[in-house]
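Engineer: okay, here's the prediction I keep looking at, along with the sequence it came from:
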Amino acid sequence: MTTEPASVRYLVDDVPAAVAFYTTHLGFTVAFDSPAFADVRRGALRLLLSGPASSGARATPEEARNAVPRNRIHLVVDDLDAEIDRHRGAGLTFLGEAVSGPGGKQVLLADPAGNLVELFQPA
């Protein structure tokens, strides 16, 4: 069993734009960056950003390339309302309004390629 951090791969159209989004707005740091691929990290989450020329993107079957994304990374925040205000001030667009449930409240935004990010404040 490996002790590497958990990884999620997001396919992106523009690696530099994705790196800027995650590092500028969501507190990720860059572990590796190239025109075709980047590895950004936040805590134990390793997010692999694969551009069209990367092997990860080329390995995606054609029928899966246009799937509507429903899965998302889930980032816990201390104050969801403050995060929404901060991101709106930076020009980011949310997908719908914040919703509340028994576990807390959450809102979705999309990265430049349309991959979903959930900001979540526990109850």
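Structural biologist: It's in.
Engineer: from here on, contacts and neighbour counts on C-alpha atoms
Structural biologist: Will do.
Engineer: same for the longest helix anywhere in the chain, what does it pack against?
Structural biologist: The single longest helix within the chain, with elements called by DSSP state H, is helix 15-26. Under the contact criterion of 3 or more CA pairs under 8 Å, 6 or more residues apart in numbering; DSSP states H and E, helix 15-26 touches strand 29-33, strand 37-42, strand 45-50.
Engineer: in addition, the following structure is provided for comparison:
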Amino acid sequence: MTNVSVRYIVEDVAASIEFYVTHLGFTLEQDARPAFASVTRESLRLLLSGPGSSGARAMPDGRHPAPGGWNRILLMVNDIESEANRLRTSGLNFRNEILKGVGGSQILLEDPSGNPIELFQPAH
């Protein structure tokens, strides 16, 4: 059962589907390419809104939603070092190296449009 939905503005819906399904274990739920798709992983439903979707339309003041920024989804992992190495081997981009803190370790992966995904391993 999906408990939470998050919308990401993406530049290419097909590339985003490929990224989330192939590399992060999401399942394709709805495919309305080229405008929109939704993918799920456990209780997360991620809405991928391309340039032709209603979620990417301009605001009344003329601003346009754009990918990127710093708000992000967080995916729990069991072994952050091996997961980061696996994704690097696939040629994926990270914003930083693994950061270790009192609560655990994290690293920021970017999707094909530059949206961040935080991989997080809790401290033991």
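Structural biologist: Perfect, thanks for sending it. Just so we're clear, the structure is a prediction, and the values are computed from it rather than from any experiment.
Engineer: overlay the chains and give the TM-score.
Structural biologist: Once superposed, the chains reach a TM-score of 0.91 (TM-score structural alignment, normalised by the length of the first structure), with 121 aligned residues with a CA RMSD of 1.8 Å.
Engineer: let's have the helices and strands packed on helix 15-26 of the first structure in CSV, adding mean neighbour count and distance to Phe21 of the first structure.
Structural biologist: Shown next, in CSV, are these (neighbours: other CA atoms under 10 Å; distance: least, CA to CA, whole Å):
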stretch, mean neighbour count, distance to Phe21 of the first structure
strand 29-33, 14, 11
strand 37-42, 20, 11
strand 45-50, 22, 11
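Engineer: right, and these - which one's nearest Tyr10 of the first structure?
Structural biologist: strand 45-50 (5.2 Å; CA to CA).
Engineer: what is the burial count for Pro112 of the first structure?
Structural biologist: As a burial measure, Pro112 of the first structure scores 18 neighbours (other CA atoms under 10 Å).
Engineer: ok, the closest residue in space to it that isn't next to it in sequence to Asp78 of the first structure distance?
Structural biologist: Spatially, and ignoring its direct neighbours in sequence, Pro112 of the first structure is nearest to Ala18 (6.1 Å; CA to CA, 6 or more residues apart in numbering). Using CA to CA, to the nearest Å, one obtains 24 Å as the distance from Ala18 of the first structure to Asp78 of the first structure.
Engineer: where does the longest helix of the first structure end up in the second structure?
Structural biologist: Counting by TM-score structural alignment, helix 15-26 of the first structure pairs with residues 13-24 of the second structure.
Engineer: list the buried residues of the matching stretch.
Structural biologist: Val13, Ala14, Ser16, Ile17, Phe19, Tyr20 (16 or more other CA atoms under 10 Å).
Engineer: what do you get for stretch 86-105 of the first structure?
Structural biologist: So, applying 16+ other CA under 10 Å, buried residues of stretch 86-105 of the first structure: Leu92, Phe94, Lys105.
Engineer: redo those as a markdown table? Include distance to Ala113 of the first structure.
Structural biologist: Rendered in a markdown table, the data for the buried residues of stretch 86-105 of the first structure read as follows (distance: CA to CA, whole Å):
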| residue | distance to Ala113 of the first structure |
| --- | --- |
| Leu92 | 13 |
| Phe94 | 14 |
| Lys105 | 24 |
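Engineer: let's see which of these end up in strands.
Structural biologist: Phe94, Lys105 (DSSP state E).
Engineer: which of the buried residues of stretch 86-105 of the first structure lies closest to Asn115 of the first structure?
Structural biologist: Distance ranking of those against Asn115 of the first structure, using CA to CA, places Phe94 first at 12.2 Å.
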